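Asks: could you look at this predicted model? Sequence included:
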Amino acid sequence: MGRLVVVSNRVPVPDKKGTAPAGGLAVALQSALEARGGLWLGWSGQSCGEDAIGPLKTLKDGNIDYALTDLTEKDVEEYYHGFANRVLWPICHYRLDLAEYGRREMAGYFRVNRFFASRLLPLIEEDDLIWIHDYHLIPLAAELRRQGVKNRIGFFLHIPWPAPDVFLTMPVHEELLTSLTAYDVIGFQTVHDRENFADCLARQGLSRRLGESRFSVGERTFTAKPYPIGIETEAFAALARRAGETTLHRRMLQSLDGKSLIIGVDRLDYSKGLTQRIDAFETFLTRHPDNQRQVTLLQITPKSRSEVPEYEAMQRAVAEQAGRVNGALGTVDWVPIRYVNRSLRRPALAGLYRMAKLALVTPLRDGMNLVAKEYIAAQNEEDPGVLLLSRFAGAAAELKEAVLVNPYDVEGTADAMARSLAMPVEERRERWKGLMATLRKNDVFVWCDGFLTDLAGATLPRIRAAS
């Protein structure tokens, strides 16, 4: 049985104590790598001058080898800040108005993918399975194939795949689509994403569909399927139970002074619907004034991609909007919105999820959104909170018992907040049971197993985190 080779833009390298970041994706992939023996390669996060890129930085932790490469400042600007995050990201999130295509950035994106291929090539062994992640590295398999790599190569897209009329507006759409046909297995978050991809191929005449999940290009075939990503459900539930006993939890409860907590946790991004959410919360308070002084919205929004002008402008807009609502509706002893512009550690988040009566997960477009799943896992089964979820999040395809809303409908979302907060405990329990059953059935390890089994073309040992 060959090794697993994972390639991603960034790599969660263990710290000096051997502790790796605790996100569910990292946990699952590290478990898979440890089970099979493996290599994880990606960008170090460091940039340097044109002539300063040195050898790979390597680290071994147990059965896993980590390999990190620096990029030049030009590479970072063109590949990462440029094409990946100012063309692919907005287009995949249906924001054509924010896509800034330039030939220089496009060339940098393909150049860096060739560079990643050259760094990976000497490390590949004959029986390795290669699993490449996300929109930064779409052309990587095609570059490896050009250099003679015959290993099975899979790709998973963590963000949405847009409809043809959106994707095909990109000047290099055909080259990207053709690059994807070099993979053996392509994974999407939802059936809808896979069908959008299939429609793009059909529109361009790039492949023939052989069945629901099988496609052919010339003499080779590949699989394209939905593999909805999960979380480490039981571990996160246990984390939330323990967090309820911490000093932070007690301080937060004391500061609420009996008020119900509503929570939103999102990276600062225009896809998350933050301004619409604050509008909806303000509308909820004005249409249902009995809730004033009875609820507090805690919006945790870490900064994101501050080098990109659109994100700087959005940061100012969201902060000003929250301030305006607080100024208009707040009192001396009640602040409607607590706006936190930094990240919190997962144990702290788990505890906050557990005490929140309502979670607002209302992106305008999202590949999956694991906050929705973490919130459900964190709940007290005797008195669970309610998940209010955008229909345009990938999670909505699985989490049918959530209260589904259209985030563009501000008044409808506001009324859904009121219904959710007034929901009887019996209905909350019933909804939570269905949601939790889904999370347990399809956790992050099931996701990992399913993809790798299809990639290997054979049954593999099941992957589980250490208990």
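Replies: That came through, no problem. Numbering: from 1, shown residues only.

Asks: C-alpha only now, for contacts and for neighbours.
Replies: Noted.

Asks: tell me the contacts of Asp366?
Replies: Contact analysis of Asp366 by CA atoms under 8 Å, 6 or more residues apart in numbering lists His93, Ile159, Pro160, Ser271, Lys272, Phe392, Ala393, Gly394.

Asks: pick the one among these closest to Leu129.
Replies: Nearest to Leu129 among those is Ile159, at 22.6 Å by CA to CA.

Asks: dump the residue contacts of the closest one.
Replies: Neighbouring residues of Ile159 by CA under 8 Å, 6+ apart: Cys92, His93, Asp134, Tyr135, Gln189, Asp366, Gly367, Met368.

Asks: same question for Gly42.
Replies: Counting by CA under 8 Å, 6+ apart, Gly42 makes contact with Val7, Ser8, Asn9, Arg10, Val11, Ala67, Leu68, Thr69, Phe116.

Asks: could you dump the residues you listed to TSV with neighbour count, distance to Arg440 and secondary structure?
Replies: Output for these, formatted as TSV (neighbours: other CA atoms under 10 Å; distance: CA to CA, whole Å; DSSP: H, G, I helix; E, B strand; the rest coil):
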residue	neighbour count	distance to Arg440	secondary structure
Val7	23	27	strand
Ser8	18	26	strand
Asn9	18	29	strand
Arg10	15	28	strand
Val11	20	27	coil
Ala67	23	33	strand
Leu68	22	34	strand
Thr69	21	37	strand
Phe116	23	36	helix
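
Asks: hold the first one in mind and look at this next one:
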Amino acid sequence: MARVVVVSNRLADPRKAAAGGLAVALGETLSATGGLWFGWSGKVVEDGTPGEGELHLQQAGNVTLATVDLCREDHDTYYLGYANRVLWPMFHYRLDLADFNKQSLDGYRRVNRMFARKLMPLLQPDDLIWIHDYHLIPLAAELRSMGCGNRIGFFLHIPLPPPLLLAALPGHEWLIRALFAYDLVGFQAKADVDHFERYVQAEAGAELLGDGRCRAFNRTVLARAFPIGIDVDEFCQLAQGKEARETYETMREQYSRRRLLIGIDRLDYSKGLPQRIRAFQELLASYPENRRSATLIQIASPTRESVDAYADIRRELEHLCGQVNGDYGELDWMPVRYIHRTVARKRLPGLCRAGRVALVTPLRDGMNLVAKEYIAAQDPQDPGVLVLSRFAGAAEQLREALLVNPYDIEGTAQAIQRALQMPLEERRARHQKLLERIRAQDVHWWRRTYLETLQSVEP
């Protein structure tokens, strides 16, 4: 295989276990091909010049890490502004939270242009270039304008909204036209591919050539679904580690008289956390046998706390948890244990395994790997039950989970009750099928299938 060049907003040293499954999976191919990983360094230079950033090169084994600093203005417009105050809410169907302004768009385009300018001299003629996520949608178009003729692929880790929602984005034509600078555009789910095809047909007059190929703007792009997975063996191995076993034993000891429900999320308005707490509240109200019996542990890791919408969701969530605990709590039982901190990755398998039920109920999600990690962590002889939002990309694959509409509070409460009462034989049968599926389409399958498709596509 040709040398692989990965471009993402942030990058991690693939040699470090803390980097996570995705970084390790990408690192395998990068290392095997003597590859290059390019992205933002994470450093913000307070007095830097917009559109200019210092390039840093370092070796991580056989992989070259190339990072660029951002000045304060570029960081605030490109990253906090357009990427996270416009594209993130828009692509998660939250048009009401999008903050459109020209300065953010200018910063987004400026940083993508700078990244292209810094990356271009590092490229070799036969490199395969794989660009990741919504921060960098126009990067291929910038590279093409500088004469780059390499095969370039793009993967969107978040969902793509339906055509009418996408058309509400000011400048949507320019943004989607930029996708036609790629040879391959990968999405998490078939629904996202459908949204893309319907949009380019309606708004760009694209010709659908079959098998995912779309032609417009004198370019043909291949659009396919490549559902991302986890490294199942790596997560199972993590479950055998000291920290995971300690966490599992602690949970079993402290909650020996309770049935644990768990939620593990970033504190984000897309995750449906208020709706989840209301569904648990409805469970206690409608099925009183769960009082003093069921406990929900909700992890809500901090994220993007400088964005106002995240402060709002935190206040709402803390109010709801207090309300449930105030209405139903006893001296020896707290219905909701809310934790606004990040749990160490090494402890997550133990927490997952201790949960009789996992609540993965986003309002919209590109994939949601917590659902797959929960499955991998279970004891096959006595597995827990996954309650999964039908609006998570994972729902297309994980059909044996209990699929719910998170906006339907009563319906979600009923599904939780069904999960708590599910017979062992049914739990085993569902878990076996779910585990087979996440093994068949793990993160290595995802990486391999995507790169093989990119390498074979006609440039």
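Replies: Received the coordinates, thanks. Bear in mind that the values here come from a model prediction, so they are computed numbers and not experimental data.

Asks: let me see the TM-score of these two.
Replies: Remark: TM-score between the superposed chains equals 0.96 [TM-score structural alignment, normalised by the length of structure 2]; 455 aligned residues with a CA RMSD of 1.5 Å.

Asks: quick one on the thing from earlier: in a markdown table, list the contacts of Ile159 of structure 1 along with distance to Gln276 of structure 1 and secondary structure.
Replies: Below are the contacts of Ile159 of structure 1 laid out as a markdown table (distance: CA to CA, whole Å; DSSP: H, G, I helix; E, B strand; the rest coil):
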| residue | distance to Gln276 of structure 1 | secondary structure |
| --- | --- | --- |
| Cys92 | 20 | helix |
| His93 | 16 | coil |
| Asp134 | 27 | coil |
| Tyr135 | 26 | helix |
| Gln189 | 24 | coil |
| Asp366 | 15 | strand |
| Gly367 | 19 | coil |
| Met368 | 19 | coil |
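
Asks: from those, pick the one nearest Met417 of structure 1.
Replies: Using CA to CA, the shortest approach to Met417 of structure 1 within the contacts of Ile159 of structure 1 belongs to Asp366, at 20.5 Å.

Asks: tell me which of the contacts of Gly42 of structure 1 is nearest to Arg214 of structure 1?
Replies: Nearest to Arg214 of structure 1 among the contacts of Gly42 of structure 1: Val7, at 24.0 Å, using CA to CA.

Asks: so who does the closest one touch?
Replies: Going by CA under 8 Å, 6+ apart, Val7 of structure 1 touches Trp40, Leu41, Gly42, Ile130, Trp131, Ile132, His133.

Asks: please tell me which one of those residues counts the most neighbours.
Replies: Ranked by the number of neighbours (other CA atoms under 10 Å), the contacts of Val7 of structure 1 place Trp40 first, at 27 neighbours.

Asks: figure out the helix or strand that the aligned residue in structure 2 for that one lives in.
Replies: In structure 2, the residue paired with Trp40 of structure 1 is Trp37, using TM-score structural alignment. Taking DSSP states H and E as the criterion, Trp37 of structure 2 maps to strand 36-45.

Asks: what's the answer for Gln59 of structure 2, then?
Replies: Gln59 of structure 2 belongs to strand 55-60 when assigned by DSSP H and E.

Asks: average gap between that strand and structure 1?
Replies: Following the fit onto structure 1, the mean deviation recorded for strand 55-60 of structure 2 is 1.6 Å by mean CA distance after the TM-score superposition for structure 1.

Asks: in the longest helix seen in structure 1, what's buried?
Replies: The residue-count maximum for a helix in structure 1 (DSSP state H) belongs to helix 309-329. By 16 or more other CA atoms under 10 Å, the buried positions in helix 309-329 of structure 1 come out as Tyr311, Glu312, Met314, Gln315, Val318, Ala322, Gly323, Val325, Asn326, Leu329.

Asks: what helices or strands is that helix leaning on?
Replies: Here helix 309-329 of structure 1 touches helix 274-287, strand 337-340, going by 3 or more CA pairs under 8 Å, 6 or more residues apart in numbering; DSSP states H and E.

Asks: pull the most distant pair out of the contacts of Val7 of structure 1.
Replies: Gly42 and Ile130 (13.0 Å).

Asks: can you give the contact residues for stretch 53-66 of structure 2?
Replies: Contacts for stretch 53-66 of structure 2 (CA under 8 Å, 6+ apart): 13-15, 27, 30-32, 34-39, 67-71, 114, 118.
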